[in-house]
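Participant: pasting a predicted model and its sequence here:
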Amino acid sequence: MAKAPKLLSGGNPQIAKGEGDGPVQAYIAAMPGWKSAIGGRIDAIVEREVPGVAKAIKWNSPLYGREGAGWFLSYHCFDKYLKLTFFRGQSLAPVPPVASKSGDTRYYHVHEHDFDPAQFADWVRQASLLPGEKL
């Protein structure tokens, strides 16, 4: 039987760096409690809105992007919320609610009962059309 991934600070799963759907699905499966269900919804929405989306795990966080165009979205588990990162968030309308110290990045903090899938899908559509982040 495979050993469950270690949960780091805030309950963030420690998943080996990797490209493709497999590592992202391992991350989602290892997310604690309600976060795993939201992670699955995030993944399904991104796949629906961006056919052929590129996926990876880097720095213990899932990344979503377009092949050759860079990454447009990432997320990370914290104790009480998921921190969704839109790398070109300042260019989205409406701008995601949480500011970042790095100029163009904006965050959307998702707590257990406040995920807005329609707004998230709209941001994903917009973000996927912008130049991505090279990480």
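Facilitator: Yes, it's here.

Participant: rest of the way, CA atoms for contacts and neighbours
Facilitator: Noted.

Participant: just list the residues touching residue 63, thanks.
Facilitator: Residues near residue 63 by Cα atoms under 8 Å, 6 or more residues apart in numbering: 55, 56, 57, 71, 72, 73, 74, 75.

Participant: switch the cut-off to 7 Å
Facilitator: 55, 56, 57, 71, 73, 74 (Cα atoms under 7 Å, 6 or more residues apart in numbering).

Participant: here's the one I want to compare it with:
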Amino acid sequence: MASKASGKSRQAASKADAKPVLLSGGNPQIPMGDGDAPVQAYIAAMPGWKSDMGRRLDALIVRTVPEVRKAVKWNSPLYGVDGQGWFLSLHCFTKYIKIAFFRGTALDPVPPVESKDKNTRYFHIYETDQLDEELLASWSRQASELPGWIP
């Protein structure tokens, strides 16, 4: 007869091996948390091509804003600066990754996709897109220098 301890070990192992839950549109459901670890868990759980793109975006943001603060909240990675709030977030949809710039209307050039929020602008990345790293780095740098979104 197996002990309770070994039963708990099997449950923990099966949870670790379990695939992450994907919400509608393929957005990973990751527990909320502060720091790099939950963001990396989210990126690892992004389906298909989006995971590689997520790693590229995360690395670009870290290179551009070395003091960046990270968290996962509301099933989205958030990037911010201590004392200033969040300046951008990522979110998976079925066919693209959405980058939200919370003060996007103040960026030059303004990201192309409008939001219901008058300050927020979005940029969508599709699988076949060639990533303009220079533009994304510029937007990330500019956004990190502005007052961010504080929920």
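Facilitator: Yep, it's here. All values reported here derive from a predicted model rather than from experimental measurement.

Participant: any idea what the TM-score is?
Facilitator: Once the chains are overlaid, their TM-score stands at 0.98 when taken by TM-score structural alignment, normalised by the length of structure 1; 135 aligned residues with a Cα RMSD of 0.7 Å.

Participant: stretch 23-38 of structure 2 aligns to what range in structure 1?
Facilitator: Using TM-score structural alignment, stretch 23-38 of structure 2 lines up with residues 8-23 of structure 1.

Participant: gap between the two ends of the matching stretch?
Facilitator: Stretch 8-23 of structure 1 has an end-to-end distance of 17 Å (criterion: Cα to Cα, to the nearest Å).

Participant: hang on, the earlier thing: just the buried ones from the contacts of residue 63 of structure 1?
Facilitator: 55, 56, 57, 71, 73, 74 (16 or more other Cα atoms under 10 Å).

Participant: tell me which element the last one falls in.
Facilitator: By that I understand residue 74 of structure 1. strand 70-77 (DSSP states H and E).

Participant: after that strand, which helix or strand is next?
Facilitator: Next along the chain from strand 70-77 of structure 1, counting by DSSP H and E, comes strand 82-86.

Participant: which part of structure 2 matches the helix or strand following that next one?
Facilitator: Using DSSP H and E, the helix or strand that directly follows strand 82-86 of structure 1 along the chain is strand 98-99. Counting by TM-score structural alignment, strand 98-99 of structure 1 falls onto residues 113-114 of structure 2.

Participant: what does the matching stretch contact?
Facilitator: By Cα under 7 Å, 6+ apart, stretch 113-114 of structure 2 touches 121, 122, 123.
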